[in-house]
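Chemist: Show me how the following folds:
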Amino acid sequence: MFDTTIANRTVDLAKRLLVAANQNIRANEKKQSEQLARMMNDAAGKAFTMAMVDETFRSAKPAVQARRWRGLLRDFGLPQYFSWTDRLLLRIASAASIVAPQIVMPLIAARMRADSANVILNGEMDELRKHVRQRISQGFSINLNHLGEAVLGEEEAQNRLRVALDYLKQPEVNYLSVKISAVFSQINLTAYDQTLTAIKDRLRIIYRAAMPEGKFVNLDMEEYRDLRLTLEAFQQVLSEPEFLHYSAGIVLQAYIPDSWNALQELAAWAKERAATGGAKVKVRLVKGANMAMEDVEAELHGWHSAPYRTKAETDANYRRMMEFCVQPEHAAVLRVGVASHNLFDVALALTLREEFGTSDSVEIEMLEGMANHQARVVKEQAGGLLLYAPAVQAKDFQSAMAYLVRRLDENTSPQNFLHDLFGLTPDSDAWHEQERRFREGWEHRRDVASLSRRQLPCVDPNRAAHFMNQPDSDWTQYQTREQLDEAIANWTPALPPPAADLDAALDCAVAAAERWSAESVLQRAEILHHAGQVMQQRRFESIAEMQRTCKKAIAEADAEVSEAIDFARYYAEHYPHYPEVVGKPLGVVVITPPWNFPYAIPCGGVLAALMAGNAVLLKPAPESTDIAWLLVQQLWDAGVPRDVLQFYPCADGETGKRLITDPRVNAVVLTGAYQTARMFQSWRPSLHLFAETSGKNALVITAQADRELAVKDLVRSAFGHAGQKCSAASLAIIEAEVYDDPIFQRQLHDTAASLMVGPATDRTSVVTPVIREPESSLMRALTQLDAGESWLLKPKVSAEDPCLWSPGIRLGVKPGSWFHKTECFGPVLGLMRAENLEQAIAWQNDVDYGLTAGIHTLDESEQVRWRDSVQAGNLYINRPTTGAIVQRQPFGGWKKSSIGPGSKAGGPNYVSLFARWSDASVDVPQAKVEQNYRLAWNEYFSQEHDPSHLTGESNIFRYRPARGVLLRLPSDDPSTIARAKLAAQITGTPLEISVATKEPDADFIARLSSVGSRFEFLRTIGDVNDAVLAAAHQAGLNWIDAPLTANGYVELRFWLREQSITRTLHRYGQIIQAPSDHA
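Modeler: Here you go, the predicted model:
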């Protein structure tokens, strides 16, 4: 009965509020409301508006702005929700911007600021104080929230802190909202306790400034990541005697199920605090406006998204929380701010506070500038209204775009009350639908779940119908952090055994290979799946080992374990099953991994070779023997026979050379320096070597980039794992306008200088020590500048550890200079100034390597030009260049970054490298071969593939024609020649054929040195003279020793280069709408 009565009273009051608001609306408000109502039915117009707000003014140059603006108009068309006069003005402005952009574009910018002035206040102090005084005179209260540039480093965090303190000094300002991420830039959940301590230090400063004048400070909430940190910092600081009598507030988001338990926790704490004489605290209830970003982040990491999945659940939880707060026993210690534009929720709050006699503890809140006619009516009914008012200074207006985009999306979201508000009347269908939703949410408020969605069991990747990536550890969860703490506390040295006798190990491997290859594919796959399970069960043991012995930060080590597990599951499912061909394992494979990824990379090589039926010797890098030993034990525990996988930790000297050159070794997998690969080939030219080698990787940043996001991603790409990733961006090639921007340089300096530098055993450390004391190239990069260069950020070495260096950033790197061309493998970044995108691409390509490459630009036409021109195996658009994930971004490069056929690790063709494929039948008619090749080309190789199907990120895997194939035959073979010509013609790859009976080895060798620039691969059939292979290696050709098969899926991959292109598809979580989506 109570529920029905309250619901009826609420609906009646909401109806009265709506009628009064509609009667109270002013002419300018009515015009704006009608325009917003039209936007609801103009998807292309809405997409244009969001793109215009976000993209047009990234450059400071009017001509560039105009070009982008016209491009958006061309792509999306004139917004139909604009009035005819505005559409006419757009046409005139578009034409005028061609000849007078310096006049037109400032007018458009001024119009944008004017249109948003009611939603985002002018943050210049005099104007802000004037507005606040005006609102106070109208009977409103103001909750100010300062918007500014992204808080990427501690300099900006301290600036935000100063701004907050300055606001609190103003007599007009009585209420201020602050996020913990705005005043502390280095939030690190793997260092939870240290992060909490730092946040509490900043809070005390703010509270001390607010207390003397009784100013109110509210802790805002945005990311789910920050929920527990914010809650604990709030409670712990306000529990201190100094702040016991201070009243402050905190936001809880109803779309997060965890907020229900957090509210009860707050109420219990507030009751205890009040019992000791403590002041009331306030809870601001919001529904939450960051769902899109939460969904994208969770998808990328493989977690459940933290918010409820339906609007109905959020509404029910909101009303449950509201009812809890207005109860007299809770209202006695908690004040509540009900923040909503939904008239049903406003009416419910007013009804409940009247019912329970707790009006003094219940306040209504709305957004400044949103539905002002409604706000005036609610203020009169409620006896006051608090307006949440973001403010931004003119210089930081671009930084407020995220807020504007979220507001635009919120206003037009189909189930949002504001979506229907414009044009809403009590007898409309939309009103009746909103009433139904309200009653449903009120009725089911006690039924809604309160368990954290992050604690829900994920789909078991082992049982999934298709491959799924292993989720990373979720450090927001206490249980996860507790498991890590336990593993670190219980760590003991691994104590690997010495290497066995080489001859005995190889004899054992040869015998084991024969037996292992006889196992069925299903049996081998089952063991690999079990290996994934074992590695997941022992995840934290592996993380602790990498932290202690490999100098890895926790987050870096955690991602590495996920990657290793992915290799196990992915390779188990990707042994090829090709018709008309048979695969024979190579035999004995030696894996020689690097020290920088000491767990995932050896695991991937070992498991791919095992899946193909080979026996394996794992020879770890000397610096990472302990973790390799732990990995091998895990794989043995999973069922890999000990003779099939042997641990062979020999030194890199003479024994290592004997291992590589022994004829019982059929193939070697190397991840390491290009020079090491060439050394292996010089020792043994006929060695089947599959190597992923060096990279000199650059991130291009154009004037059309989101500069703050570019800075964030550049610093992550350059200094993650102290720059010791082959995919690290050691160069940024920056368009002149951005390079010359002092704000960009300051942000880059601040972001890099703020990274915590220290030993890996210090959880706060982001930049950990390099693996050994720098020498040669790295020492030069860290200590010496070339002509014209200077330090934006000078690296410093620790007095206690010569391996520990802070980040360094070099300005003025010249094209063709030593730093432009040299891989340094450490925490140092060089900046190059390019006049335009074309020059940037030329410099990006003008290196010997082609591993990873990135670009930051919001201009899709620039993205297309770049991806069609850049020469690298892994391309990244508007995201970091590091962190490749199995299947999403199969990893491997072009040019000197790859030795061998070039199949990418973590990709669909990698396992097939470890078998030799041949036709099952001797004679396959050429017509059948052509049919097979064309089918494979049309259905697969000519297509772009995205098997991961993520919403917020595209991960395209595609094939590009190789530079050329030089086919060397022992004699005329019409069938092979016909197949080669057909493959070349279909794939568009240049072909040249050399026949030994017509061109003797000596002649062939003599001209090999001149053909390296024309051809990428030397393809041979049958036995080849070592001298020929040595000459081919010297010429930079990759050797493929394989017969040409009749199956197109097997054959055509040898004529193509694999390429992975990853592109961020969202802005602030909102999926970017392409013009074609609205055609």
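
Chemist: drop to CA atoms for contacts and neighbour counts, all remaining ones
Modeler: Fine.

Chemist: Grab the most central residue of this structure for me.
Modeler: With distances taken as C-alpha atoms, centre = their mean, the residue of the chain nearest its centroid is Arg879 (6.2 Å).

Chemist: now the closest residue to that one other than its chain neighbours: how far from Leu73?
Modeler: Of all residues not flanking Arg879 in the chain, Asp713 sits nearest, at 5.9 Å (C-alpha to C-alpha, 6 or more residues apart in numbering). According to C-alpha to C-alpha, to the nearest Å, Asp713 and Leu73 sit 29 Å apart.

Chemist: let's see this one next to it:
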Amino acid sequence: MLGESACTVEDAEEYFNLYMHAIKAIGESADINDCFKSQGVSIKLSSLHSRYEFSQFGNIAEELRAKLLELCHEAKKYNISLCIDAEESERLEMSLVLFEQLRLDESLSEWEGLGLAVQAYQKRALSVLDFVEDVAIRSKHKVMVRLVKGAYWDSEIKRTQELGLIGYPVFTRKSHTDVCYLACAQKLLSKENHFYPCFGTHNAYTFATIIELADKNHPGFEFQRLHGMGKSLYDYAISELATSINCRIYAPVGKHSDLLPYLIRRLLENGANSSFVNQVNDSDVKIEELVSDPLEKVKSLEYEPHPSIPLPRDIFGEERKNSLGMDISDSIAVSQFANDIREFSEKKWQVGPIIDGESFLDSAEFTEVVNPAHLENVIGEVSSATSAHALNALEIAHSAFTKWQNVSAEERAKCLEKAADLLEERMKELIYILIVEAGKILSDAIAEVREAIDFLRYYAMIAKNELNDWKKLSGPTGEDNFIFFEGRGVFLCISPWNFPLAIFIGQVSAALAAGNAVLAKPAEQTPIIAYEAVKILHEAGIPKNVLHLIPGDGWYLGKTLVPDNRISGVAFTGSTQTAQIINRMLASRDGPIVPLIAETGGLNAMIVDSSALLEQVTKDVLISAFRSGGQRCSALRVLFIQEDIAEKQVKMICNAAQELKIGDPIQLSTDIGPIIDKASIDMLTKHTEKISRDEDSNLLFKVPMDTNSYNGYFFPPYIYEIQKISQLKQEVFGPILHIIRFNKSQLNEVISDINNTGYGLTFSLQSRVQSQIALISKKISVGNVYINRNQIGAAVGTQPFGGRGLSGTGPKAGGPNYLQRFSIEKVVSVNTTACGGNIKLACLD
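Modeler: Modelled structure (predicted):
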């Protein structure tokens, strides 16, 4: 049955009804009372619930089990089979739990039609069969197992690399998958009392091997082929070689709109160069190669993984390691993390300025730091820096600059790399602090620590490659010309609360890598994570007189430091208004003109044309607009939808948003944690009140939230429809999405309206028309353009991040040109003929 990954409750209900209809239609037409021989139905669990995700499994398991039980009872009534299809590896555990519950359910005790698909490309395939066998023994039933190679291989590789996991859940060589398939086949055939094997294959060698493996007295198994594929193989094989063996035709049934994802997977799977289906039609492939023993091939390769698919840790090559992630779809990893962080839950931090390596903790001046999700939970206290602290730190940093600048870029880079390793070692504590201090949900906290690690390693790599040596420039003979980068002096780095570790580390590490001394000023809301980061940097070898932490009131400290001529540059991430104030303060100084490296916000837009995939758009909109409570400078603020699909698309987005879970970010099931503080709540409330009074605005949806059950700064996502982007005068930093419909003929006007806001940070386009993609990508004036994906979560070194206009000065953070802005250039020209002649020229042959 076609259809997967339901986006809404309505989608899931529709798929359920389609499944029930199919079971009834097949059952009523069945002419044989044998579930192993009659027709059956294969279903995907992701189509039966819009939140079929590991993080939500505790909330949805019973509901999903009840739906499956109802489907199984219907199949039992007609004694036909129902197979639970295989999906992505992160859903395997859930499917096995549900399979076990169903197979052991007493109400299904007289029915043997429950089946399960197993993917041989997964390294866990044999272990899955062990599990299924155990369930078969305990339930006293034979289980129908559909053995396939697998159809999500490319996406499994990509996901694992993005998450920075230790290894892949799938084999990276097809020959390893082929061997695993045969090993699984051998196990299935050897356990004839527990399995009814179903071999999905179009490979003649696999077919022949299974025939050889099977005992002539085996009570029964079958082959399966896809509708429209492998017909000639099976017509011959079944009629000539295996006349007593059944072949089931696996036929996709469903709506045309659900066909595309299925069809693409089939084309990729069977159209690959290594595929038997592809090779059998290639006259250049010799018969011997086509039917070679995969085990012998694996032995000849010494069991090595594919050399062109490095482990996730190594995808950036030898110059830098990828940051290590955590798989939160793994129940063991999640359980271990929950146990590990218990030791931090009782901890109370005391933090303050760190000047020349010494912490200044004035108990008379402590301010409480509270958990934004639980205002009664005081996680620590902070002593803010005074003007005297700030000026003292500046004096020490200014004196230390020259010595630090003269340290080689190679040595500076080693300190950053050591810091990255330390962050990785202490990842769990840092994740915990991000959750309780900044209100980050678990997945966001993991991603942020990884981003900080990536910044350290990336800037270390750039420093070694670009800042380490004099670079020779071309010129006339008799003269040598060199360019060299040096530090500027003392940088003031001002970081925000929404990425209190990643951006904090990104700014500081860039300034340090370039040879500058640093005063680090974290956001007032998040001093604890900054304090821990500075301690780690000092431990990694950054001199204590070079890096100083000055937490406290930004306006007060800014007035003290920015006008001082000893400040040689400012790196700032925050609001456009604050960046403009800093810019004016720097411009009013006498003395050297110094750089302001600013990353600010934006009225970020997404355009969706009529060719876009509605389900893909829905998923990307929810992530872009509401992930992190919309508290990202890259978040989607204004969604433009072409009128032709607007009604259906808007409905799908609103229905899907209804399923979002607001709550304590330490809970795995939480999608949206708290807003950072009361001032932010007040700002969001003010905006919703204002826009609700606007005659050109209409509230489409508000995510349900019981305010009485929270003692924190929570704010539900809102979705409004407005007429023009000009109704919004500035960025609204939170979970509020504005939708505008447009006619196809208005596309150029829409692009102009977006550009005319003056902001230019992120933009997303959802379209399957290549000419449209090329045109809009060229015309839109923003720093980061994303095509057919969400517009948040830029990766260091892969998607350098930063805007233009009101959204920032550039250069892009995490990009190849960022460190140069923290540096100053020196050119040295040497007249090599000054000693009496051009020796090099004179000595030519």
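
Chemist: Ala677 of the first structure contacts Ala691, correct?
Modeler: Yes - if you go by C-alpha atoms under 8 Å, Ala677 of the first structure and Ala691 touch, sitting 6.8 Å apart.

Chemist: So those two - more neighbours on which side?
Modeler: When neighbours are counted by other C-alpha atoms under 10 Å, Ala691 comes out ahead of the other of Ala677 of the first structure and Ala691, with 28 against 22.

Chemist: what do we get in the second structure for the more buried one?
Modeler: Structural alignment (TM-score structural alignment) places Ala691 of the first structure against Ala598 in the second structure.

Chemist: Between Ala677 and Ala691 of the first structure, which contacts overlap?
Modeler: Counting by C-alpha atoms under 8 Å, 6 or more residues apart in numbering, the common neighbours of Ala677 of the first structure and Ala691 are 670, 899.

Chemist: For Trp555 of the second structure, identify the helix or strand it belongs to.
Modeler: According to DSSP states H and E, Trp555 of the second structure maps onto helix 554-561.

Chemist: What lies in contact with that helix?
Modeler: In contact with helix 554-561 of the second structure (C-alpha under 8 Å, 6+ apart) are residues 386-387, 390-391, 521, 523-524, 567, 582.

Chemist: quick one, what contacts the residue mapped onto Arg309 of the first structure from the second structure?
Modeler: In the second structure, the residue equivalent to Arg309 of the first structure is Thr172, according to TM-score structural alignment. Taking C-alpha under 8 Å, 6+ apart, we find Thr172 of the second structure in contact with 305-306, 309.

Chemist: returning to what we had before: the residue nearest to the centre of the first structure and Arg1067 touch, don't they?
Modeler: No - contact criterion C-alpha under 8 Å: Arg879 of the first structure and Arg1067 do not qualify, at 11.6 Å.

Chemist: Does the counterpart of Asp664 of the second structure in the first structure belong to a helix, a strand or coil?
Modeler: Alignment note (TM-score structural alignment): Asp664 of the second structure maps to Pro759 of the first structure. Recorded secondary structure, Pro759 of the first structure: coil (DSSP: H, G, I helix; E, B strand; the rest coil).

Chemist: so how many other residues sit close to Pro759 of the first structure?
Modeler: Pro759 of the first structure: 22 surrounding residues under other C-alpha under 10 Å.

Chemist: Next: Phe1004 of the first structure.
Modeler: Using other C-alpha under 10 Å, Phe1004 of the first structure is surrounded by 18 other residues.

Chemist: ok so, going back, make CSV from the contacts of helix 554-561 of the second structure and add neighbour count and secondary structure to it.
Modeler: Converted to CSV, these look like this (neighbours: other C-alpha atoms under 10 Å; DSSP: H, G, I helix; E, B strand; the rest coil):
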residue, neighbour count, secondary structure
Thr386, 17, coil
Ser387, 16, helix
Ala390, 22, helix
Leu391, 16, helix
Lys521, 28, strand
Ala523, 21, coil
Glu524, 17, coil
Ile567, 23, strand
Ile582, 19, helix
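
Chemist: farthest pair in these?
Modeler: Glu524 and Ile567 (21.0 Å; C-alpha to C-alpha).

Chemist: one step back: quick check: the match of Ala691 of the first structure touching Ala579?
Modeler: Yes - with contact defined as C-alpha under 8 Å, Ala598 of the second structure reaches Ala579; the gap is 6.6 Å.

Chemist: tell me the contacts of Lys521 of the second structure?
Modeler: Here Lys521 of the second structure is in contact with 492-495, 549-552, 554 (criterion: C-alpha under 8 Å, 6+ apart).

Chemist: Show me just the buried residues among these.
Modeler: Using 16 or more other C-alpha atoms under 10 Å as the burial test, those include 492-495, 549-552, 554 as buried.

Chemist: returning to what we had before: could you give me the buried positions within the helix holding Trp555 of the second structure?
Modeler: For helix 554-561 of the second structure, by 16+ other C-alpha under 10 Å, it's 554, 557-558, 561.

Chemist: How about stretch 695-712 of the first structure?
Modeler: Residues 695-708, 710-712 are the ones in stretch 695-712 of the first structure that count as buried (16+ other C-alpha under 10 Å).

Chemist: Excluding chain neighbours, what is closest to the aligned partner of Leu252 of the first structure in the second structure?
Modeler: The equivalent of Leu252 of the first structure in the second structure is Val118 (alignment by TM-score structural alignment). Spatially, and ignoring its direct neighbours in sequence, Val118 of the second structure is nearest to Leu147 (5.1 Å; C-alpha to C-alpha, 6+ apart).

Chemist: Confirm that the one you found sits in a strand.
Modeler: Yes - judged by three-state DSSP, Leu147 of the second structure forms part of a strand.
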